[in-house]
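S.K.: turn this into a model:
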Amino acid sequence: MKQPGTIYEAIGGFDTIDTLVTAFYTHVGNHPKLIPIFPDDLTETARKQRLFLTQFFGGPKWYTEDRGQPMMRRRHLPFEITPERRDAWLACMDAALNETKIEEPYHTAIFEKLTMTAHHMMNTPYK
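M.R.: This is a model prediction of the structure:
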């Protein structure tokens, strides 16, 4: 049996990313700490997240093809990302990972990679 070469392949590819992002933005759209920094219509935000996570976890480089180099910190600088919002974002992602039923060791690997990224995105101290 061939072992998957990437997290993307191991979790089932784009269909799983799509399910994860859909679940995630359902939580984001209802989270009082996150609503102020996200648009009312999350359609385009979710589309970009699908492209990013596909690439981030070893799938096709769709994000770069569509948007250029990720430069995620720079792209997020216009938004106040506090430790509190980082934690809210991670809580929404953890809930989405649970709902998507991504199995171990991939659930933990994904959450750890996204936790490091979320820490990197912080640009505003506690208020």
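S.K.: when you work out contacts or count neighbours from here on, use the C-alpha atoms and nothing else.
M.R.: Noted.
S.K.: now the helices for this structure?
M.R.: 7-11, 14-28, 43-56, 62-67, 72-76, 83-100, 106-121 (DSSP state H).
S.K.: now those as JSON lines including distance to residue 36?
M.R.: What follows is the helices of the chain, written out as JSON lines (distance: least, CA to CA, whole Å):
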{"stretch": "helix 7-11", "distance to residue 36": "31"}
{"stretch": "helix 14-28", "distance to residue 36": "10"}
{"stretch": "helix 43-56", "distance to residue 36": "14"}
{"stretch": "helix 62-67", "distance to residue 36": "24"}
{"stretch": "helix 72-76", "distance to residue 36": "14"}
{"stretch": "helix 83-100", "distance to residue 36": "10"}
{"stretch": "helix 106-121", "distance to residue 36": "16"}
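S.K.: which of the ones you listed sits closest to residue 1?
M.R.: Set against residue 1 and scored by CA to CA, these come closest in helix 7-11, at 12.8 Å.
S.K.: want to put them side by side, so please do this one too:
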Amino acid sequence: MANGFEEAGRVEPVRIKGTDGTHVGGNFYEQIGGSATFEKLANKFYEGIAGDEVLRPMYPDGDLAPAARRMQLFLEQYWGGPTTYQEERGHPRLRMRHNPYKINPDARDRWLNHMRVAVASLSLPQLQEAELWGYLERAATSMLNTYED
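M.R.: Predicted structure coming up:
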């Protein structure tokens, strides 16, 4: 299993049931505010990308809105929200989709810097922010495909 997905399909989040059999606490997607939170995260992130001289060229389209939507949908699905990403684009295959781009430590660090600003803009509780940030750091590092400048 990689990035919350198995070869055969989507892995469902663990849901805790109360003594009456109903789900309690929600999943991470629900806990942090659902679609609106992930939309805010993606939009804030791409505001930073728009002015980044290293990362912006990786998005040849003039409009970053489609990239922001893809990120939003991917993160929503990963964290237990709707499966729209997979329905529209299939399995995420993140490394394959990013392989055409030179992702070195500088690109990763820039990506993380923009993402840090975006995550901070959400004002999440500390535990939830740490869980989200931990995943994003691991995901960014897993995209490295070169150590050349």
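S.K.: TM-score, when you put one on top of the other?
M.R.: The pair, once superposed, lands on a TM-score of 0.92 when counted by TM-score structural alignment, normalised by the length of the first structure; 127 aligned residues with a CA RMSD of 1.6 Å.
S.K.: re the thing from before, can I get the helices of the first structure in TSV including mean neighbour count?
M.R.: Below are the helices of the first structure laid out as TSV (neighbours: other CA atoms under 10 Å):
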stretch	mean neighbour count
helix 7-11	19
helix 14-28	19
helix 43-56	18
helix 62-67	14
helix 72-76	12
helix 83-100	19
helix 106-121	15
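S.K.: of the ones you listed, which approaches residue 127 of the first structure most closely?
M.R.: Judging those by CA to CA, what sits closest to residue 127 of the first structure is helix 83-100, at 9.3 Å.
S.K.: tell me the contacts of the residue nearest the centre of the second structure?
M.R.: Centroid check for the second structure by CA atoms, centre = their mean gives residue 75 as the closest residue, at 4.1 Å. By CA atoms under 8 Å, 6 or more residues apart in numbering, the contact list for residue 75 of the second structure reads residue 38.
S.K.: which residue in the first structure aligns with it?
M.R.: Counting by TM-score structural alignment, residue 75 of the second structure corresponds to residue 53 in the first structure.
S.K.: could you measure from that match over to residue 70 of the first structure?
M.R.: Noted for residue 53 of the first structure: a distance of 11 Å to residue 70 of the first structure, by CA to CA, to the nearest Å.
S.K.: what of residue 51 of the first structure?
M.R.: Going from residue 51 of the first structure to residue 70 of the first structure by CA to CA gives 10 Å.
S.K.: common neighbours of those two, please.
M.R.: Contacts common to residue 51 of the first structure and residue 70, judged by CA under 8 Å, 6+ apart, are residue 63.
S.K.: how far away is the residue lying farthest from the centre of the first structure from residue 106 of the first structure?
M.R.: What lies farthest from the middle of the first structure is residue 1; by CA atoms, centre = their mean that is 29.8 Å. Relative to residue 106 of the first structure, residue 1 of the first structure is positioned 18 Å away (CA to CA).
S.K.: gap between the alignment partner in the second structure of residue 126 of the first structure and residue 71 of the second structure?
M.R.: Taking TM-score structural alignment, the alignment pairs residue 126 of the first structure with residue 148 from the second structure. Distance, residue 148 of the second structure to residue 71 of the second structure, by CA to CA: 26 Å.
S.K.: likewise for residue 141 of the second structure?
M.R.: 17 Å.
S.K.: next: residue 116 of the second structure.
M.R.: Counting by CA to CA, the gap from residue 116 of the second structure to residue 71 of the second structure is 15 Å.
S.K.: do residue 130 of the second structure as well
M.R.: Separation of residue 130 of the second structure from residue 71 of the second structure (CA to CA): 19 Å.
S.K.: kindly report the same for residue 131 of the second structure.
M.R.: In terms of CA to CA, residue 131 of the second structure sits 18 Å off from residue 71 of the second structure.
S.K.: check residue 87 of the second structure too.
M.R.: The value you get for residue 87 of the second structure to residue 71 of the second structure, if CA to CA is used, is 14 Å.
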